[in-house]
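What follows is a predicted structure for the sequence shown.
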Amino acid sequence: MRVATFDRIEPAMPTQLPANISQTCSQRTAFVLLVLLVPFAFAAALATISLVVAILSPETRTALFSQPLLAAEIATAFALVAFLVALPIKRLLDRLLTTRAVSIEDAGVTVIDNGYFITETWFEPLTAFVGVAPHMRATLGATRHEIVLVHPKRGKSILLSVAAKASPAELDRIAHMLGQPVVAASELYRFRNRAPGFSTARLPDPSHA
């Protein structure tokens, strides 16, 4: 689940282990997203209805059958519009209906994700994480400062703190508490997943063959 889904954390910052963190999204943020989404969804619905009405016309169907390339272009455009509408709707549902409970102990991190269809529970040892990263995220109203426990799989990174400002001392304290190094925010976006058996070992030098 995306770290950006949540913007409310209780407590605001973990102070000791074990730490239990509750993560949700503010209803105000979800309402703003809904207001922005409604006009876009309405326009997309009108465009879809117009397209369906046009396709039902015998003349249009004849033209599409005689020009397969044009039909493919229309189908691609329709799929793109559907994707552009479905993505923000999913993000909105995530914010409205999804919560996360995080429990951090010496042994590792247990996460319970409550979604609108399923509840997922997973565990990762602290040794599986890369480090603790400071991160700045631009939101609708302001810029928020995050402290994130970074996992090689981006969906398993854990949001530890959200505040108007996070000091280096707070970042160092949390990293020390978790036994993690402080890493750059770019680690959140680094691609690490490789196919099984894939190796990055260097090839032998031909001159020594």
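The structure has been received and is ready for your questions. Residues are numbered from 1 along each chain as shown.

can we go C-alpha only for contacts and neighbour counts from here?
Will do.

those strands in this protein, which residues are they?
In the chain, the strands defined using DSSP state E lie at 8-10, 19-24, 99-104, 109-114, 119-124, 131-138, 143-150, 158-163.

want to try CSV for these, with mean neighbour count as columns?
Formatted as CSV, the strands of the chain follow (neighbours: other CA atoms under 10 Å):
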stretch, mean neighbour count
strand 8-10, 17
strand 19-24, 18
strand 99-104, 19
strand 109-114, 17
strand 119-124, 13
strand 131-138, 19
strand 143-150, 22
strand 158-163, 22
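
Next one for the comparison:
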Amino acid sequence: MRRQDFEVIEVSGSPYRLPIVLRQTNSKLSRVPGLVLLVILAALIVGPQVGFAAYAIASPEVRSALIAQPVVAIELALALVFWIALIVWPLRNILFALLSDREVDIRDGEVKVIDRTAFSKTFWRMPLATYEGVAVHVRSSLSGVRQEAVLVHPNKNRSIVLMAAEHIGAREVEELCNLLSLPSAPAERHFGAGAQVSGRENAVAA
């Protein structure tokens, strides 16, 4: 499963006491304008083209004309596919983000994660000892800039955001490191180009 970034990090209980139980989701309100815009564009641009394609298939005269001029038919088909892809792909990404969430449970020397999407539910676990440490990463988005305390794994798809705030100080990082018995790790160990990207190891479909 590909790495999914979440905007909302909900901590059940104290983040500085085991077990650490997290629920990670995305903000629905921030994506509504984009969703509405794409639906309007689909209605204005793709809708008429789909209607014309249906009419062309149903009409013997238009169908005969297109068969007689295959180059025109191919150009129209490519234009239809282009506009559909231009609308459907970002729409798919928005819906995927809205319908995805993650549950994290860290206890007894193990990290357990349940990833849910609209079409699947995946469970995976990793020994806490395989993680390299806790790093602070600065993330920028349309909603602003925030810092994230990340539990860093050599495979960045297995890294976990433990908390997010406007500012995460050295004291908070030290408390997390002491709690998890892990060192502080530089952010580039997780977000650098050398990180592994395979996301299938130790994953079990639930």
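That came through fine. Since the model is a prediction, treat every value here as computed from it, not as a measurement.

would you turn the strands of the first structure into a markdown table with distance to residue 46 of the first structure?
Shown next, in a markdown table, are the strands of the first structure (distance: least, CA to CA, whole Å):
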| stretch | distance to residue 46 of the first structure |
| --- | --- |
| strand 8-10 | 36 |
| strand 19-24 | 34 |
| strand 99-104 | 33 |
| strand 109-114 | 34 |
| strand 119-124 | 35 |
| strand 131-138 | 32 |
| strand 143-150 | 35 |
| strand 158-163 | 39 |
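
farthest residue from the center of the second structure?
Taking CA atoms, centre = their mean, the residue of the second structure most remote from its mean C-alpha position is residue 61, at 46.9 Å.

Where does that one fall, secondary structure wise?
Assessed by DSSP states H and E, residue 61 of the second structure sits inside helix 60-68.

Output the contacting helices and strands for that helix.
Contact partners of helix 60-68 of the second structure among helices and strands, from 3 or more CA pairs under 8 Å, 6 or more residues apart in numbering; DSSP states H and E: helix 47-58, helix 70-98.

show me the contacts for the aligned residue in the first structure for residue 173 of the second structure.
Mapped onto the first structure by TM-score structural alignment, residue 173 of the second structure lines up with residue 171. The neighbours of residue 171 of the first structure, taking CA atoms under 8 Å, 6 or more residues apart in numbering as the test, are 132-134, 147, 182.

so what's the equivalent of residue 99 of the second structure over in the first structure closest to, chain neighbours aside?
Counting by TM-score structural alignment, residue 99 of the second structure corresponds to residue 97 in the first structure. Spatial nearest neighbour of residue 97 of the first structure, excluding adjacent residues (CA to CA, 6 or more residues apart in numbering): residue 116 at 5.7 Å.

mind checking how far that neighbour is from residue 92 of the first structure?
Applying CA to CA, to the nearest Å, the value for residue 116 of the first structure to residue 92 of the first structure is 12 Å.
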